[in-house]
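Chemist: take a look and give me a structure for this.
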Amino acid sequence: MNTPLPAAAPAERGFARDTLVLASGLGAAQLITLGVMPLWSRQFGAAEFAAFGVWASVVAVVSMALLLRYDTCIVIAKTEGEARGLLRLCLGLSLGGGGLLALVAWALPVPWQAALGLQPLGGWLPLAVQAGALAAAFAALLAWGNRRRAYPPITGARIALAAGAALAGTAFGAAGVAGGLLLAQLIGGVLGLAALALLLAPWRRAASGESSPDTAAVGALEAARRHPQAPRYLWPSAMLDAVTQQLPMLLAVAWFSTAEAGPFSLAWRVLAVPVMMVAGAAGTVFYERFARLAAQDRAAARALLLRTWRTFAFIGLPPALLLLAFGEPLFAWAFGAEWSGAGALAAVLAPMLCAMLVSSPTSGALIVLGLQKWSPVFGVAMLAYRPLALWIGAQQGSLALGLLLWGLCEIVAIALYNLLILRTLRRPAF
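Modeler: Model (predicted):
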């Protein structure tokens, strides 16, 4: 009879509880965001939503660029002192690097902005870059909170971010403030970061009071030297993924009309952002649990992987089928008749987003299993097929066709990615 390893049992018991804490917070945050969308869709037009989509793309790319993926190393750092060094490094890269990039954005010529699909932002581009720096600092603190298993503070900070943006956006929309939808996102980012820093303060003070070799101070540069795989392997592929993930929005602005890009921005915000945030919450817990199990019991790690896939398939399939059948009337009812086109695009996106919901929470398994060398391969593939799909759609004058082709390619890539993880798990533990 096989007796489970002692370390695995607490991880198994705590996985559902910690995921529920994070998911409940994300659920509340998403309810706030989704609840305000029908109001925003009546306060702001397609042009404002197109700018909103580009803002979100800039934030995603900048936040990924600044961190060099050192944030992923905070959880797996060998000592508390090393983790603190990595946190200081990430915060320095976020806030210092963000200021420099904002200056570059301010000096970027208008023709270059148009070529990059950034023209809807206009003079808001430097502030979008600063919002990306705030998002990077937020991600670094999230990683620290995950290491400390401080999930209630993480949950509270996410709710503060969503509530701040919702209240500000609604107020600016009612007052007719130019760029109010964008300014609201910046305000939400500031509030979310401040809340997370304040709520995590008790954990930092408790740890700093300890005196042991495990908490010996490690400088930021020394911490970076101990984790060369982050910028060498993880960051290039993550940057490729971040850039190519945002390409559809940017290319929709550059290659299609605002009347098409605006509905796409709304559909993506309503569907994809909740999917990614929920997947990220579960992925935060999965990464920490899977890292412990994979080093001791590959069978238990594989069981956790398969169980996570089944859970999110059960969650994702019903809404995907609902959107495929009733996307247009649902969006017309919720956001106004002029947004029925967004419902049609939502139906096209539904299968891909369902696949992402199933796979994204477990994507950290690639890092844990030492398969980082494969990340650039998938990144280069994404860099090829995502713009190619949109280009074909542009040639045919159909954004929906471009999104459909993108979704099919994405599902194939997700399947190959996870087959690689499963194959590695069948081998003996390293």
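Chemist: C-alpha from now on. contacts and neighbour counts both.
Modeler: Noted.
Chemist: quick one: residues in contact with stretch 70-90.
Modeler: Stretch 70-90 is contacted by residues 67, 136-137, 139-141, 143-144, 146-147, 214-224, 227, 230-231, 288 when judged by CA atoms under 8 Å, 6 or more residues apart in numbering.
Chemist: mind checking how far stretch 39-58 is from the chain centre?
Modeler: 19 Å (CA atoms, centre = their mean, to the nearest Å).
Chemist: okay, and the nearest residue to S57 once chain neighbours are set aside sits in which element?
Modeler: Closest residue to S57 apart from its sequence neighbours, by CA to CA, 6 or more residues apart in numbering: Q246 at 5.3 Å. Using DSSP states H and E, Q246 sits in helix 235-255.
Chemist: skip ahead from that helix and say which helix or strand is next.
Modeler: helix 258-294.
Chemist: let's compare: structure for the following, please.
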Amino acid sequence: MQELRVSRRKWTGFGRAFFGGASGGVFRGMATLALGSGIGRVIGIVAIPVLTRIYTPEDFGVLAVFTALVAILAPLVTLRYVLALPLPRQDGVAMNLLALSTGLMLGLSALIALSLWMGGETLLGLVSMQVLAPWWWLIALGVLGTATYEMLTLWATRRRAYKVIAQTNVTQSLAGTVVKIGLGVLSVQPLGLLLGQVVAQAGGVGRLLRGFLGEFRANWHHISPARLRKVAWKHRGFAIWRVPSQFLMVFSMQAPMFFMAALYDAQTTGQFGLAMMALSMPVAILGQSAGKALYGEASQIFKEEPARVVKMAGEVQVRLLAVALVPAALLFFFGSDLFYFAFGPEWRLAGQFTSLISFAIVFQFSSAPLIQLMNLLKNQSVFLLINILRSAGLAIVFMAGAWLELDAMTVVAWYSAFTTIFYLGISAFIMYEFYRLKARRMAI
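Modeler: Prediction:
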């Protein structure tokens, strides 16, 4: 009994250390989001060994470029006004932002669909993605669904409804996995992977709509043309600066897939795509969850307590870094063998790619929440500059690899080194900006 009480005290102390302090609210919200994301990602992880035995590396290559294209286009159709949803104190202002974002999303998604219908093969050929031409309609559907889900989750973040977001993460991941496996068994390839990916990214829209439909109806009367123009002008920085910033940010995240597809064959691209998919899971489970929770908490207290935001951000990054180091070390030393046993002998190259990238993902993982806080500083031009530097750096890495005719392993190693340096630098810069703001506020 004495040992049991000591054990309980240890766990209680751990809980207070991890979920207490200035960042306690963030980590409690993060825990809820991470639980949902974690269950959803576990479903995805369990399914990967099945999927790798149903679909070929070439099919995964198509999935990788499809996911990359949707990831680039989806954030742009709202002109990033959607990011301002958690900020207004009045629901009426937020409702006008939601209406503005919805109108932009529907109009620009329709324009994308029309452009792909009329000249999809030509347009996709400009970025070496002709393989997606038959699935142009699915690209448009994926963009619309992903953008809608982002918009509704940001409204949920405004309400701190982390449990609802967590529930949708589970249901859409399960539904997407069922679609991928079911259509794969029926030999619908690679369409099964693509349809399943759309469901996995946007399958929670219905649940979120049902949850907040009453609020939308109650606040609908606040919407007017004059108020729409007012919120559009007030938050114009998101459209002017954040749209190109977001494009460059997502492009730089997806650029490795584009460059690999351009430099190497479909099988190598598929191997790299599986490696990136596996490594993105911890970022999605904890890094993005922490980012949403941190943004939701910080947006409520930033004006009154900027010093507390600084403390929260520092605690979040240190704790995430500690969480990520052990699994990264395992992947670094045993990645090839783990992929061999988990996914089959034909996927050993993906494991080798994973080993090279593992520690770069650690710093991306710990920095992801801090990047969300850039919205609070309202210095969107700096965010644009950061993403210009990242995009230029990646272009130099891969173009140098092409010019020197380097093999895929060497190019991926270069990519990993650059990514590590970049995220270390961006973390230091963001924390410096917040410390400088804190010092200015204290001096007043």
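Chemist: mean per-residue distance, the helix holding Q246 of structure 1 to structure 2?
Modeler: Taking mean CA distance after the TM-score superposition for structure 1, the mean distance separating helix 235-255 of structure 1 from the aligned residues in structure 2 is 1.2 Å.
Chemist: same thing with stretch 319-326 of structure 1?
Modeler: Stretch 319-326 of structure 1 sits 0.6 Å off on average (mean CA distance after the TM-score superposition for structure 1).
Chemist: quick check: buried residues in that stretch?
Modeler: A320, L323, L324 (16 or more other CA atoms under 10 Å).
Chemist: how far off centre is that stretch?
Modeler: The answer for stretch 319-326 of structure 1 is 23 Å, by CA atoms, centre = their mean.
Chemist: just to revisit the earlier point, okay, and which of the contacts of stretch 70-90 of structure 1 map to helices?
Modeler: Among those, the ones falling in helices (DSSP state H) are 67, 136-137, 139-141, 143-144, 146-147, 220-224, 288.
Chemist: related to what we said a few turns ago, which among the contacts of stretch 70-90 of structure 1 end up buried?
Modeler: 67, 136-137, 139-141, 143-144, 146-147, 215, 217-220, 223-224, 227, 230-231, 288.
Chemist: and the two most separated of the ones in helices among the contacts of stretch 70-90 of structure 1?
Modeler: L221 and E288 (24.4 Å; CA to CA).
Chemist: name the element A207 of structure 1 belongs to?
Modeler: helix 180-208.
Chemist: aligned partner of I76 of structure 1 in structure 2?
Modeler: Taking TM-score structural alignment, I76 of structure 1 has L87 as its aligned residue in structure 2.
Chemist: again with P329 of structure 1
Modeler: Match for P329 of structure 1 (TM-score structural alignment): D337.
Chemist: what of W144 of structure 1?
Modeler: In structure 2, W144 of structure 1 lands on W155 (TM-score structural alignment).
Chemist: nearest residue to its match other than its sequence neighbours?
Modeler: Counting by CA to CA, 6+ apart, the residue nearest W155 of structure 2 is L85, at 6.2 Å.
Chemist: next one: the one you found from T146 of structure 2, what distance?
Modeler: 17 Å (CA to CA, to the nearest Å).
Chemist: swap in G203 of structure 2?
Modeler: Taking CA to CA, one finds G203 of structure 2 at 9 Å from T146 of structure 2.
Chemist: again with A275 of structure 2
Modeler: 23 Å.
Chemist: what sits closest to V250 of structure 2 if chain neighbours are left out?
Modeler: I72 (5.4 Å).
Chemist: check I430 of structure 2 too.
Modeler: Nearest to I430 of structure 2 is L370, by CA to CA, 6+ apart, at 6.9 Å.
Chemist: quick one: contacts for the one you found?
Modeler: Contacts of L370 of structure 2 by CA under 8 Å, 6+ apart are G291, A313, Q317, S427, I430.
Chemist: 7 Å instead?
Modeler: G291, A313, I430 (CA atoms under 7 Å, 6 or more residues apart in numbering).
Chemist: that one -> structure 1?
Modeler: In structure 1, L370 of structure 2 lands on T362 (TM-score structural alignment).
Chemist: got the contact list for the counterpart of Q119 of structure 1 in structure 2?
Modeler: In structure 2, Q119 of structure 1 lines up with Q130, judged by TM-score structural alignment. Counting by CA under 7 Å, 6+ apart, Q130 of structure 2 makes contact with E121, L124.
Chemist: now Q130 of structure 2: how far from F216 of structure 2?
Modeler: Q130 of structure 2 is 41 Å from F216 of structure 2, by CA to CA.
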